[in-house]
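S.K.: Predicted structure and sequence below. I'll ask about it afterward.
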Amino acid sequence: MNQTANNPQDADDEENFGAPPIPPGSKNYMTPEGHLRMKAELLNLIDVERPEVVQVVSWAASNGDRSENGDYLYGKRRLRQIDSRIRFLTKRLDLAEVVDPSIHHGSDQIFFGATVRYETQSGEEHTVTILGIDELDPLNGKISWVSPVARALTKAREGDAVMLRTPGGLEELIVLEVRYPEPN
């Protein structure tokens, strides 16, 4: 019998926290900014949040009966969540391949880190930035390099038409503009 499937505490270990899994055999590409944000979150969890929760749990445990002690029970649960997030971040950072998109500044070809403005067949314009799996924010136009749109656009140039396979069939996208951040 699989213990992990039956123990909700262990299930947290397999959680991806909303991030898609890294494709097998791929690196975890991310921008320098994304890497810094992730590392800062990890350090904050280790140096600030976890010690604070440990202190609360220790205090609550000293109050006696733990079975009905809300501070203790909530604290232990929060500690498991923090530890799970620490493991997740550590694994993702260990696999990180930091890529600075500014090396392509001035290029009109689409690679990781590009901000691309394109037009659909229906005339709708969209702007997306192709980033790492752990940096995606689709509501703000930040898509993962493994997304179908990013895969269709990658290596195309301004003015190119590319085909995107959608559930409704093939759709043509016209690349209108490609931008990269300026080098620091």
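M.R.: Arrived safely, thanks for sending.
S.K.: going forward, measure contacts between C-alpha atoms and count neighbours the same way
M.R.: Noted.
S.K.: if I pick the residue positioned nearest the centre of the chain, what's in contact with it?
M.R.: Centroid check for the chain by CA atoms, centre = their mean gives D134 as the closest residue, at 1.5 Å. When contacts are counted by CA atoms under 8 Å, 6 or more residues apart in numbering, D134 is found next to 19-20, 30, 34, 144.
S.K.: Take this one as well and set it beside the first:
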Amino acid sequence: MSRGFIREEDQEEIPIVPPRADLPHGVTNYVTQIGLDALLAEKEELMEEIVNVDRTNENESRIAINHNNARLQLLNNRISTAKVIHLADQPQDEVRFGATVTLKIMATNKTQKFQIVGVDEADITKGKVSFVSPIAKILIEKKVGDMAILQLAKEERVFQILYISYI
């Protein structure tokens, strides 16, 4: 049957699913164990949502299930490509993936602490930055006492590495 003979209200609404945090094409999906555990917990919650969709209205339930299935597909892709980096295996005297780094901001003499994590785990409000972020990129392979320079649009921000831990 031609699509021209289908009632407008019978047409399936295509769910709009927001993309996950950006992971550049070709970049390995590194995660901490905590990050992988969070992805797996998110998957469990999503599967629970799918099971508990209100089925009173068939059209609305189909749309909700399609939306959650699309989210699940993106999530499963992230889980299947995840490569766990064990923090104990990292060089403890050098900034690498998973490191928690205490920095001194040279311009203000204030300190700031970040952990370098996977893209899905990153949350600046919790002091977690993605390993693909500019700040993480300038810190990788640095040691205590080293300086790192972040080039901003109108200035350079200079940091000194004060402490590195893998907790």
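M.R.: Received the coordinates, thanks. The structure presented is a predicted model; accordingly, all values stated were derived computationally and were not measured.
S.K.: Quantify their similarity with the TM-score.
M.R.: In this superposition the chains share a TM-score of 0.84, using TM-score structural alignment, normalised by the length of the second structure; 155 aligned residues with a CA RMSD of 1.9 Å.
S.K.: on that earlier part again, mind checking what the residue nearest to the centre of the first structure lines up with in the second structure?
M.R.: Applying TM-score structural alignment, one finds that D134 of the first structure aligns to D120 in the second structure.
S.K.: one step back: buried subset of the contacts of D134 of the first structure?
M.R.: Among those, those buried by neighbour count (16 or more other CA atoms under 10 Å) are 30, 34, 144.
S.K.: Strands of the second structure, residue ranges please.
M.R.: With DSSP state E as the criterion, the second structure has strands at 29-31, 82-84, 100-105, 110-117, 128-130, 147-151, 156-165.
S.K.: residue range for the first one in the first structure?
M.R.: The counterpart of strand 29-31 of the second structure in the first structure, using TM-score structural alignment, spans residues 28-30.
S.K.: contacting residues around the matching stretch?
M.R.: 22, 92, 95-99, 131-135.
S.K.: again, only this time at 7 Å
M.R.: 22, 92, 95-99, 131-132 (CA atoms under 7 Å, 6 or more residues apart in numbering).
S.K.: Residue for residue, what is the longest helix the second structure has?
M.R.: helix 58-81 (DSSP state H).
S.K.: Turn the strands of the second structure into TSV, including distance to T56 of the second structure.
M.R.: Output for the strands of the second structure, formatted as TSV (distance: least, CA to CA, whole Å):
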stretch	distance to T56 of the second structure
strand 29-31	39
strand 82-84	37
strand 100-105	49
strand 110-117	42
strand 128-130	41
strand 147-151	54
strand 156-165	52
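S.K.: nearest to D54 of the second structure, of those strands?
M.R.: strand 82-84 (32.3 Å; CA to CA).
S.K.: The closest one corresponds to what range in the first structure?
M.R.: Residue span in the first structure matched to strand 82-84 of the second structure, by TM-score structural alignment: 96-98.
S.K.: The matching stretch vs the second structure, mean deviation?
M.R.: Comparison of stretch 96-98 of the first structure with the second structure after fitting gives an average deviation of 0.8 Å (mean CA distance after the TM-score superposition for the first structure).
S.K.: Just the buried ones out of the contacts of stretch 28-30 of the first structure, please.
M.R.: Using 16+ other CA under 10 Å, the buried ones in the contacts of stretch 28-30 of the first structure are 22, 92, 96-99, 131-132.
S.K.: Max pairwise distance over these: which two?
M.R.: I22 and V99 (15.9 Å).
S.K.: before we move on, back to that, name the member of the buried ones among the contacts of D134 of the first structure with the shortest distance to Q109 of the first structure.
M.R.: S144 (17.2 Å).
S.K.: quick one: what's aligned to that closest one in the second structure?
M.R.: Aligned partner of S144 of the first structure by TM-score structural alignment: S130.
S.K.: Look up how far D22 of the second structure lies from that match.
M.R.: 10 Å (CA to CA, to the nearest Å).
S.K.: Overlap of the contact sets of these two?
M.R.: V119.
S.K.: that older thread, right, and the strands of the second structure - which one's nearest I138 of the second structure?
M.R.: strand 147-151 (6.0 Å).
S.K.: Now do the buried residues in the closest one.
M.R.: 147-148, 150.
S.K.: export those to CSV and tack on distance to V51 of the second structure?
M.R.: Below are these laid out as CSV (distance: CA to CA, whole Å):
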residue, distance to V51 of the second structure
M147, 52
A148, 49
L150, 47
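S.K.: Can you give me the buried ones in stretch 165-182 of the first structure?
M.R.: 173-180.
S.K.: In the first structure, which residues correspond to stretch 150-163 of the second structure?
M.R.: The aligned range for stretch 150-163 of the second structure is 164-177, by TM-score structural alignment.
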